[in-house]
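Visitor: Just to be clear, the model below is a prediction. Sequence and coordinates:
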Amino acid sequence: MTDQQPQKESKGDLGLLRLTTFAIGTTLASGVFSISGDMAANGANTAAVLVGWFICGIGMLALMLCFYGLNKHRPDLRSGVYSYAREGFGDYIGFNSAWGYWISAMLANVSFATLLFASMGYFFPIFGTGNNLISVICASALIWFTVFLVLRGVSQAATINAVVVIGKILPIMVLIVAIVLSRAFDPKIFMDNFFGEPDGLGFLDQIKATTYTTVWAFVGIEGAVVISARAKKSKDAGSASVISFLCLLAIYIMISVLSMGVLTRGELAELGNPPMAGVLYHVVGTWGATLVNFAVIVSLAGATFSYTILAAESAYAPAAQGCFPKFFASENKKNAPFGSLILSNLIIQVFLIIVLFNESTYQVFYTLSASMIMFPYLLSGMFYLKQILQRHGTISQLSPGELAIQRIIAFTGTIYGAWLLYASGMIYVLITALLYAPGTLVYIWSKKEKGEKAFSTLLDFAILIVILIMFVISAILIANQTIQPF
């Protein structure tokens, strides 16, 4: 009798529940505990925060419905943002969408790890603000431990993630209930300086100041679409994205509104990390701050685990279609994405070393992560708009009323994607070129492996020139210390 070989994990075994919890797990992290303080620190007052969430709610819902529509009408495209951009605008733009999303996922994981050990510093002062030597060593150990777990199979990892998500949501609901039951919400505080201080930011600038925070709060929401190739039913990925988005939007708005009725903008802006701990300390005392820091640790540990999967899958899926070099598509006996997983975490390790020597904070990395993901979001919205206008495939079977609704969704998602780039400011758009430009070498490598020409269209050359010009401008600005990416 021969030794039985380890059974391979079958692809396509993730149902709606595990896809939904995966999307929530990749999204619900540091943002939920810092949104109120970060918005206040950026100068946004009550009215601007409410308008910011309204814009985000409409825009992100439209984007999620774009993902849902694409998932429904183009089930043949099973690699999310990469497939959509490549199908709609060509190989090089498709590659850049995949590359930007992959880099965004890795930067997000660095941000989570940094804030995780900053929160650990509440209980163990040796960790400080999360960017000292002991924090980086422990963060590195955690990252590689998650690699070990994911190598045992993505399906098994997704099941673990579902359990972790429950542990993340329960403390957050306790926090919301504590504010409500303690009657700490004061309408007068909520209404004071509703539109801002006389010498503060203008109202439009206040709204723009909420952009990074609202985007960061939802980075990862499309995670179910990214791993749609592992879903039992392709349509479940789109449904999971919409369900998780609506649940999280409700939580974020409740926390923002309640916080703004407990402390003024100035007081919220002065809170340390995580700001929600300061809010709960004001409401119920020390135990509230302790509970928040514990919840942050659980949440960020779970997000680190989720993003280890997401970063690997966001490189593996494009590689399986020939967009990234073959190494990225290598698997182990459990069908776990071995090549992309190891390489992703080696790059994360480099970023963690940058944290140590540059004393960078989690805000730096989440801002860069949000910046990198804006282009994939815009391209996805544009592709759905293109599909709707061309009435591609099953879209042609929609009734006039249904088609009109889908046009509104596609236009709104595209406009919101453009708004994100505008609101983020030209400086951060330029900085992204520092991370997009090196990807061109990987693109050339993958094309060479297939014996294909790298830049076969005029559009490809035009995009390459724009990226290189932005790279040079960013490098000059950094050399003159006008901007600092880290």
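Guide: Happy to help now that I have it.

Visitor: going forward, measure contacts and count neighbours with C-alpha atoms only.
Guide: Fine.

Visitor: For the residue nearest to Ala229 when sequence neighbours are not counted, identify the helix or strand it belongs to.
Guide: Once flanking residues are discounted, Ala229 sits nearest to Arg78: 5.2 Å by C-alpha to C-alpha, 6 or more residues apart in numbering. Using DSSP states H and E, Arg78 falls within no helix or strand.

Visitor: then this one, side by side with the first:
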Amino acid sequence: MAAGADKGKLSLNALTAMVIGSMIGAGIFNLPGRFATATGPFGAIIAWAIAGTGMYMLARVFQSLATRRPDIDSGVFAYAKAGFGDYMGFLSAFGYWLGSCLGNVFYWVLIGSTLGRFFPELFGDGSSPIAIVVSLVGIWAFHFMILRGVEQAAFINTVVTIAKIVPIVVAVLIFIFFFNYNQFSENFFGGLDMPEKSLVAQVRDTMLITVFVFLGIEGASVYSRFAKKREDVGTATVLGFVAVTGLMVAVTLLPFATAPRAAIAGVANPSLAGALELVVGHWGAVFISIGVLVSVLGAYLAWSLICAEVMFAAAKSQDMPKMFAAQNDNGVPANALWLTNIVVSIFVISTYWSADAFNFMLDMTSVTALLPYLLVAGYGVIVARRGIGYTASEANERPMDQIIAWIAVIYTLFMFVAAGLKYVVLVAVLFVPGTIILYFWARREQQARFFTPVELVVFGITVLAGIIGTVGLVTGTITP
């Protein structure tokens, strides 16, 4: 490892800020409108109870694994490899990296659409030529800043995290001040002038939204090799989860007490700006829009770090080609960062020809995170069942840890069902060329066999799903 990589270890506060910075991005600013379109407060409470429980269990799994397997760094994909073999580790790493790239594209589209609120002729919906040029300039400005050193980037992330929470907290306080119990009661079971829909359908329609806003819960785990104390990784994960969940529930429920559900559902994105505008007027929308720009830029910084770190760690463990394990003099995985930002730039340019890049990339980002999360939860079950990393005095903790991990597994499988077959096969379309190019390349470098018999079956299923997705795209039966 380069000399510069050993300096600037991250404290508990910095790791917690990394989790919060990763989770608070675009999603929280879109919650009021997305939830109001799907359900009222009653359905929202049920949805958050399901999502919060499932993601809390996943956070607990990350916390437990950080303690039981302190030898594993960049845990998101490394846990998958430890539990399920080389190819599943690769799919987890590649899927997580690719989903992070798509998420970064989503951030730039949202920046463009937010600027389009003030300069519609120039930025439009975020995919105009001007918006794309501004996005490309931003991508490469961040790129060269990160190349100067991860410690500097982590410091900036901490400052930006504090700055972007301020408008959200102010909005929550304003909603509390204008809380109208009668309005909340009217909206509680659905509200007026909204289509009839079963409670199950209402809750189901919020599921992918909750996955997207919880992305980043693993931020401290991904950056565990920079932690001053290993136990801080798990603590930061839970602290970040609790803080962000509280904010998200407040941002979702409180607007229902200030305006009719139909009015909230009708505001433009970012819907928190529109919801606040309904309460205090136009200045509220401007205030939140500024917060969106700060928040998304901060989240983009955090996810750029995570993207490069995942590719770097996968190359270090020989799951990706070894060229991506190279670091510059500042300890930054430079080749991994270059590949990440080239891919992000290509996707940003492609949004010019996309009919709805915003929602498509939001949903694809959510689904690509589910496989890594499922494999982490599954490995949590294995570790608890086998007693890996438990001392004799900790043996009584194993049953509860196993129950927690199983709940995380069931929740993640449920999210796959809620996402639908369309997104599963579209993810497979991307996994097939990723396997053929990057996985085969890495295996040839090591002169290792490509697949075990079980892995060959997994690859065959992936290829079949990829073919179905490709045929669906070509014939138009699947539309992005």
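Guide: Sure, I can see it. All values derive from a computational prediction rather than experimental measurement.

Visitor: What's the match for the residue nearest to Ala229 of the first structure in the second structure?
Guide: Aligned by TM-score structural alignment, Arg78 of the first structure pairs with Asp73 of the second structure.

Visitor: hang on, its match packs against Glu218?
Guide: No - with contact defined as C-alpha atoms under 8 Å, Asp73 of the second structure does not reach Glu218; the gap is 11.9 Å.

Visitor: Please identify which of these two sits among more neighbours.
Guide: Glu218 (30 against 21; other C-alpha atoms under 10 Å).

Visitor: which one in the first structure is aligned with that one?
Guide: Using TM-score structural alignment, Glu218 of the second structure pairs with Glu222 in the first structure.

Visitor: Please tell me how far its match sits from Ala433 of the first structure.
Guide: 23 Å (C-alpha to C-alpha, to the nearest Å).

Visitor: Please apply the same query to Leu70 of the first structure.
Guide: 28 Å.

Visitor: Between the two, point out the one with more neighbours.
Guide: Leu70 (26 against 23).

Visitor: residues touching that one, list them.
Guide: Tyr384 (C-alpha atoms under 8 Å, 6 or more residues apart in numbering).

Visitor: Check whether it sits in a helix, strand or coil.
Guide: Look at Leu70 of the first structure: counting by DSSP: H, G, I helix; E, B strand; the rest coil, its state is helix.

Visitor: Give the burial count for the equivalent of Ala418 of the first structure over in the second structure, as a bare number.
Guide: Superposed on the second structure with TM-score structural alignment, Ala418 of the first structure falls opposite Leu413. By other C-alpha under 10 Å, the residues close to Leu413 of the second structure number 16.

Visitor: which secondary structure element contains the aligned partner of Tyr362 of the first structure in the second structure?
Guide: Following TM-score structural alignment, the counterpart assigned to Tyr362 of the first structure within the second structure is Phe358. Element membership for Phe358 of the second structure (DSSP H and E) is helix 357-386.

Visitor: What's the first helix or strand after that helix?
Guide: Taking DSSP H and E, what comes next after helix 357-386 of the second structure is helix 398-419.

Visitor: Give the buried residues for that following helix.
Guide: By 16 or more other C-alpha atoms under 10 Å, the buried positions in helix 398-419 of the second structure come out as 398, 401-402, 404-409, 411-413, 415-416, 419.

Visitor: So of those, which two are at opposite extremes in space?
Guide: Across the buried residues of helix 398-419 of the second structure, the longest distance by C-alpha to C-alpha is 31.6 Å; it joins Arg398 and Ala419.

Visitor: tell me the contacts of the nearest residue to the match of Ala418 of the first structure once chain neighbours are set aside?
Guide: In space, and not counting its chain neighbours, Leu413 of the second structure is closest to Leu374: 7.3 Å by C-alpha to C-alpha, 6+ apart. Residues near Leu374 of the second structure by C-alpha under 8 Å, 6+ apart: 408-409, 412-413.

Visitor: distance of the equivalent of Leu374 of the second structure over in the first structure from Leu63 of the first structure?
Guide: Alignment note: Leu374 of the second structure maps to Leu378 in the first structure; criterion TM-score structural alignment. Using C-alpha to C-alpha, we find Leu378 of the first structure at a distance of 9 Å from Leu63 of the first structure.

Visitor: tell me, what's touching the two both at once?
Guide: Shared contacts of Leu378 of the first structure and Leu63, defined by C-alpha under 8 Å, 6+ apart, are found at 413-414.

Visitor: distance between the lengthiest helix in the second structure and the chain's centre?
Guide: Criterion DSSP state H: the longest helix present in the second structure is helix 282-316. Remark: helix 282-316 of the second structure is offset 10 Å from the chain centroid, using C-alpha atoms, centre = their mean, to the nearest Å.

Visitor: Quick one: residues contacting Thr129 of the first structure.
Guide: 115, 117-119, 121.

Visitor: Run a quick neighbour tally on Lys8 of the first structure.
Guide: Neighbours around Lys8 of the first structure, by other C-alpha under 10 Å: 12.

Visitor: Double-check that it belongs to a strand.
Guide: No - counting by three-state DSSP, Lys8 of the first structure is located in no strand; its state is coil.

Visitor: residue in the second structure matching it?
Guide: Per TM-score structural alignment, Lys8 of the first structure is aligned with Gly4.

Visitor: coming back round to it: helix or strand right after the longest helix of the second structure?
Guide: helix 334-350.
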